[in-house]
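Attaching a predicted model along with its sequence, questions to come.
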Amino acid sequence: NAMQSFTEKIVSMMKSENLYESQGGPIILSQ
């Protein structure tokens, strides 16, 4: 599933940048 792979890549990047928790990752991904 290309979309799942893309989403996981974005989440991984956010976590590595320490933005996932501080920015609210799921909110960004839903837009």
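Cool, got the structure.

contacts and neighbour counts: CA atoms only from here.
Will do.

how much space is there between the one residue sitting closest to the centre of the chain and Gln23?
The chain has Val11 as the residue nearest its centroid, 2.6 Å off, counting by CA atoms, centre = their mean. Separation of Val11 from Gln23 (CA to CA, to the nearest Å): 12 Å.

And here is the other one:
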Amino acid sequence: MFFDWEQDNAEEFNAMHKIFNLSKALRIATEPQ
């Protein structure tokens, strides 16, 4: 899905990837054990 992005979009991709990882980590951390 993201693999067709051109190199010009690498910075935006990295930002989105960081946000995705943070949101995933937050969801895992807040799940009831």
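Yep, that arrived. Only a predicted model underlies this, so the values are computations on that prediction, with no experimental measurement involved.

picking that back up, the residue nearest to the centre of structure 1 matches what in structure 2?
Per TM-score structural alignment, the equivalent position to Val11 of structure 1 in structure 2 is Phe20.

Please enumerate residues in contact with the top helix by length along structure 1?
Criterion DSSP state H: the longest helix present in structure 1 is helix 2-16. Contacts of helix 2-16 of structure 1 with the rest of the structure, by CA atoms under 8 Å, 6 or more residues apart in numbering, involve Tyr20, Glu21, Gly25, Leu29.

what's the most distant pair in those residues?
The largest separation in the contacts of helix 2-16 of structure 1, counting by CA to CA, is between Glu21 and Leu29 at 12.7 Å.

ok so, going back, mind putting the contacts of helix 2-16 of structure 1 into TSV with neighbour count and secondary structure?
Converted to TSV, those look like this (neighbours: other CA atoms under 10 Å; DSSP: H, G, I helix; E, B strand; the rest coil):
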residue	neighbour count	secondary structure
Tyr20	18	helix
Glu21	10	helix
Gly25	15	helix
Leu29	10	helix
